[in-house]
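In: predicted structure and sequence below. I'll ask about it afterward.
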Amino acid sequence: MEEQHAETGRRWPGPPWGHWRHDAPRGSRLPWRSTVLLTAFVVIGSHVSAHDQRGDRAQLGLVAHLLLLVAAGALLWRQRHPVPVVFVTAAAAMVYLGAGHPYGPVFLTVAVACFSALVAGHRTAVWTAGGMFWAGHVLVAHWLYRWLPPAGDAAASWGQELIIATWVVAIVAVAELVRIRREQWVRERAERAQAARRRADEERLRIARELHDVLAHSISVINVQAGVGLALLDSDPEQARTALTTIKAASKEALGEVRQVLDTLRAPGDAPRAPAPGLGRLGELVEQAAGAGLTVTVDGAAPRLAPGTDLAAFRIVQEALTNVVRHSGSRHARVRVDCANGTLRLRVDDDGPPTGADAGGSGNGLAGMRERAAALGGSIEAGPHPGGGFRVLAVLPLTVSSEESLRGGSNRKEDR
């Protein structure tokens, strides 16, 4: 039996006791096969029991067969209407035994009905029906037997009542265990679905950050160079040509990175075709910034980092330089890279002042940087600094693999 998740369309395998569910849709199949087999077993087993109890109990007649069919046939609706079914089977079995018919598998119909209703969570109905059945049996076996068939019947022993009560308690205990396991399975399934939705949300957020960082930086460069090209198209065609060349290179690189990000959507789990960017590509950022008219000086060597930290560091520097191009009147920026005490410090400064013009950005640049840093357990400080201009300071913790890479890198330098 399978169930289909309403949101994702994914099919989850149902529990092994799924055919006892009380919340089955009305259009689902009735349990014909199990009910027919159970009915045949009850009728045949009652005939065998009647043969063994010949002379002690009344013979199986038309009424007895009708009661057996009612008790067993009612189980056909045990999924959809467990409460009425448990009372119908208990009443039919009680009338069957009260009429003096042979003991036998008729008890099984009550057990299955109680089990099904209890698994569905109807404790009160099960205890009520079970209590009525047991009380009725005690009443018939110890008092009303004098006036009920068969004639000359004697009172049942209290040991027999104890055995019946023990079976009732055992059935209820097993049903409770199954119900608890079923609820646990449903809870685990909901937790898995929630975890899958959370992973999907995180992946969408990651892709949104990547696209924002790639497009914001490249389009800012293209925007600046397009303005330069338009301004110099008539007076300095050669400089305009240089601006168009920069636009072509920036757009080509942006298209390549966007294609790499989108490839992860088309074929999830596949390895990327190109390595993720890192601080080793700071030189490319400096060249792109120079194409936008921004001179960038870099202080400090790019360390070897874990892939996640390396990508986050690159994107933070890229977004910080993009903001300088967009919002600062300064044409010079400084990038400082420090690694000490298990942390990576990235500082990007410009001399300002802010232009105050609308650069057409989404306004999510600083928020994206903070999210990247927070995902690694780091922090971002951004704002005006005392000397004028604007400063972005990122502090990222180094993972164990990053620190090992740093030590490995220094050892290799010493070997050389």
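Out: On my side now, so go ahead.
In: only C-alpha atoms from now on, for both contacts and neighbour counts.
Out: Fine.
In: end to end, how far does stretch 46-66 reach?
Out: 13 Å (CA to CA, to the nearest Å).
In: which parts of that stretch count as buried, going by neighbours?
Out: Of all the residues in stretch 46-66, those buried under the rule 16 or more other CA atoms under 10 Å are Ser46, His47, Ser49, Ala50, Gln53, Asp56, Arg57, Ala58, Gln59, Leu60, Ala64.
In: out of the residues you listed, who's nearest Gly360?
Out: Among the buried residues of stretch 46-66, Ser46 lies closest to Gly360 (CA to CA), at 85.1 Å.
In: quick one: contacts for the residue lying closest to that closest one once chain neighbours are set aside?
Out: Take Ser46 and drop its neighbours on the chain: the residue closest to it by CA to CA, 6 or more residues apart in numbering is Gly104, 5.3 Å away. Contact analysis of Gly104 by CA atoms under 8 Å, 6 or more residues apart in numbering lists Val42, Gly45, Ser46, Ser49.
In: please redo it, this time with the cut-off set to 10 Å
Out: Going by CA atoms under 10 Å, 6 or more residues apart in numbering, Gly104 touches Val42, Val43, Ile44, Gly45, Ser46, His47, Val48, Ser49, Ala50, Gln53, Leu97.
In: correct me, but the fourth one touches Phe107?
Out: No: with contact defined as CA atoms under 10 Å, Gly45 does not reach Phe107; the gap is 11.1 Å.
In: helices and strands around the longest helix seen in the chain, which ones?
Out: Longest helix in the chain by number of residues (criterion: DSSP state H): helix 158-232. Judged by 3 or more CA pairs under 10 Å, 6 or more residues apart in numbering; DSSP states H and E, the packing partners of helix 158-232 are strand 11-13, helix 106-119, helix 123-142, helix 237-266, helix 282-291, helix 307-327, helix 365-375.
In: presented hereafter is structure B, for comparison with structure A:
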Amino acid sequence: MDVRMVWRRWLAGHDRVRDALPAVPVVVVVTATTAVGESSWHEPRWQAAAWTAVSCLPLVVRSRWPLVVTVVTLAAGLALMAWAPDLALVPAAGLVALYTLAVLGSRRTAWTACLLASVALAGVHAATHAESLVAGSALLRFDFAIAATALGRAVRNRRDHLARARERAERAESMQEEEARRRVTEERVRIARDLHDVVAHHVTLVNAQAGVAHHLLRADPDRAFEALAHIKENSRAALDELRATVGLLRQPDDAPGTRAPIPRLADLDRLADGFRASGLSVEVTRTGVPAPQTAATELTAYRIVQEALTNTHKHAGATRAAVLLAYGPHALRVTVTDDGSPGAVRGAGTGHGLIGMRERATAVGGTVSAGPGPEGGFRVVADLPLPLAPASV
């Protein structure tokens, strides 16, 4: 692992050590500066070095109390400038504190402290050196405080920018995860709807035909055998549709060609035959001019008819049902009616069938309504949009 990375991680867990580190170069530089003469080196002024070291002690807690540390270090530095006016440097500990205040504090607090510190530094230097407040050396001290604060604000702005960028990235990632969860939920609902349609329809027919076979097994073996044949046919159809549904989940796309195993409106007559074999008379009627339709619309219409007839056979106690496919210029209306009555309900349903029909219709831009028919019985009406015909040239 990189040594610098290890060092940074160690400092991140030791705030006091990190805050005190700038004191080391500050003391070293001040000590070396006091040893510089006009023409040669001489022994450092140890009193100034010691005073500088003492003024750096508050830096240990500069991250916790930046404003207090700024006031203390600047006061100590200004006292040092007044006591040793020939010292060339400004209060370095105070500049470090100003930088820290600019990074951690508010903009107003940082620049207010900077302005006061700049005026104080320039004023003390001018007073101790008998110079004008606008002299070059006095203005240099003024600029040092400005530079420390400006550097701190630049670091603060950069950190804020990186934090906002990180927040945007996390928000985008969260939105992607939420979108993925939403799609997974929609896919689960679609799979549950398909399996419900397939299983409920065929199991209902198999159950009805098994009851017929059991009832006629001794009295009329031929009809019982015929009912058993229908059970075999419906169970095989159920397996085929289940296999096709599972196969769709393995397809890389949802192109129309991948829906070949799924039943369509052309298979409604065969669907009606299955219900007739179980004792429900079903009549299929088509009106209007059949128009081209998408595979999704055709599958939706078929499933709605299938579910409506299944509900009729299971719950309505009906003996007859009628399916009407009315093709209009822009929509296909599917109507399923029966002659059942509320008093003849055979069992309570879960309500998933009607929910599934509405979800299917909504998915292709259509609507479904269900309720008692005007002449008794129950009626399901679905309006499904048809694709616009291409304009003739």
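Out: Here it is on my side, so go on. Quantities reported herein were computed from a predicted structural model and do not represent experimental measurements.
In: nearest to Ala340 of structure 1 among the contacts of Gly104 of structure 1?
Out: Val42 (80.1 Å).
In: what helix or strand is the closest one on?
Out: Using DSSP states H and E, Val42 of structure 1 sits within helix 32-52.
In: and for that helix, what's in contact with it?
Out: 19, 53, 56-60, 64-65, 68-78, 101-109, 112.
In: swap in stretch 367-378 of structure 1?
Out: Outside stretch 367-378 of structure 1, the residues that reach it (CA under 10 Å, 6+ apart) are 205-206, 208-210, 212-213, 308-309, 311-313, 315-320, 343-345, 364-366, 379-382, 392, 394-399.
In: wait, is Tyr103 of structure 1 part of a helix?
Out: No: counting by DSSP: H, G, I helix; E, B strand; the rest coil, Tyr103 of structure 1 falls outside a helix, being coil.
In: doesn't Ala64 make contact with it?
Out: No: between Tyr103 of structure 1 and Ala64 there is no contact under CA under 10 Å: 11.5 Å.
In: what residues are shared contacts of these two?
Out: Both Tyr103 of structure 1 and Ala64 are contacted by Ser46, Ala93, Tyr96, Leu97, under the criterion CA under 10 Å, 6+ apart.
In: now those residues in CSV, with distance to Gly300 of structure 1 and secondary structure?
Out: Putting those into CSV (distance: CA to CA, whole Å; DSSP: H, G, I helix; E, B strand; the rest coil) gives the following:
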residue, distance to Gly300 of structure 1, secondary structure
Ser46, 91, helix
Ala93, 88, helix
Tyr96, 93, helix
Leu97, 93, helix
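In: so which of these is surrounded by the most neighbours?
Out: Most neighbours among the shared contacts of Tyr103 and Ala64 of structure 1, by other CA atoms under 10 Å: Ala93, with 27 neighbours.
In: wait, what's in contact with that residue?
Out: Counting by CA under 10 Å, 6+ apart, Ala93 of structure 1 makes contact with 64, 67-68, 70-72, 87, 99, 103, 105-110, 133, 137.
In: switch to 6 Å and redo it
Out: Applying CA atoms under 6 Å, 6 or more residues apart in numbering, we find Ala93 of structure 1 in contact with no residue.
In: distance check, it against Ala71 of structure 1.
Out: 7 Å.
In: swap in Arg33 of structure 1?
Out: Plainly put, Arg33 of structure 1 is 16 Å away from Ala71 of structure 1 if you go by CA to CA.
In: cool, and Arg146 of structure 1?
Out: Going from Arg146 of structure 1 to Ala71 of structure 1 by CA to CA gives 25 Å.
In: try Asn341 of structure 1
Out: For Asn341 of structure 1, the distance to Ala71 of structure 1 equals 77 Å [CA to CA].
In: buried subset of the contacts of stretch 367-378 of structure 1, written for ChimeraX?
Out: Filtering the contacts of stretch 367-378 of structure 1 down to the buried ones (16+ other CA under 10 Å) takes a single ChimeraX command:
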select :206,209,210,212,213,309,311,312,313,315,316,317,318,319,320,343,344,345,365,366,379,380,382,392,394,395,396,397,398,399
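In: identify the residues contacting stretch 395-413 of structure 1?
Out: Arg304, Leu305, Ala306, Gly342, Thr343, Leu344, Arg345, Gly378, Ser379.
In: which residues belonging to that stretch are considered buried?
Out: Val395, Leu396, Pro397, Leu398, Thr399, Ser402, Glu403, Ser405, Leu406.
In: repeat for stretch 268-278 of structure 2
Out: Buried residues in stretch 268-278 of structure 2 (16+ other CA under 10 Å): Leu268, Leu271, Ala272, Asp273, Gly274, Phe275, Arg276, Ala277, Ser278.
In: what does stretch 149-168 of structure 2 give?
Out: Buried, per 16+ other CA under 10 Å, within stretch 149-168 of structure 2: Thr149, Ala150, Leu151, Gly152, Arg153, Val155, Arg156.
In: with structure 1 superposed, average distance for that stretch?
Out: Stretch 149-168 of structure 2 differs from its equivalent in structure 1 by a mean of 4.0 Å after superposition (mean CA distance after the TM-score superposition for structure 1).
In: chain center to that stretch: distance?
Out: Centre-to-centre, stretch 149-168 of structure 2 and its host chain are 26 Å apart (CA atoms, centre = their mean, to the nearest Å).
In: what's the answer for stretch 328-336 of structure 2, then?
Out: How far stretch 328-336 of structure 2 lies from its chain's middle: 38 Å, per CA atoms, centre = their mean.
In: where does it end up in structure 1?
Out: Taking TM-score structural alignment as the measure, structure 1 aligns residues 340-348 with stretch 328-336 of structure 2.
In: contact partners of the matching stretch?
Out: Contacts for stretch 340-348 of structure 1 (CA under 6 Å, 6+ apart): 334-338, 391-398.
In: kindly reformat these as a markdown table containing secondary structure and distance to Ser116 of structure 1.
Out: Listed next are the contacts of stretch 340-348 of structure 1 as a markdown table, based on DSSP: H, G, I helix; E, B strand; the rest coil; distance: CA to CA, whole Å:
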| residue | secondary structure | distance to Ser116 of structure 1 |
| --- | --- | --- |
| Arg334 | strand | 73 |
| Val335 | strand | 70 |
| Arg336 | strand | 70 |
| Val337 | strand | 67 |
| Asp338 | strand | 67 |
| Arg391 | strand | 68 |
| Val392 | strand | 64 |
| Leu393 | strand | 64 |
| Ala394 | strand | 60 |
| Val395 | strand | 59 |
| Leu396 | strand | 57 |
| Pro397 | strand | 56 |
| Leu398 | coil | 56 |
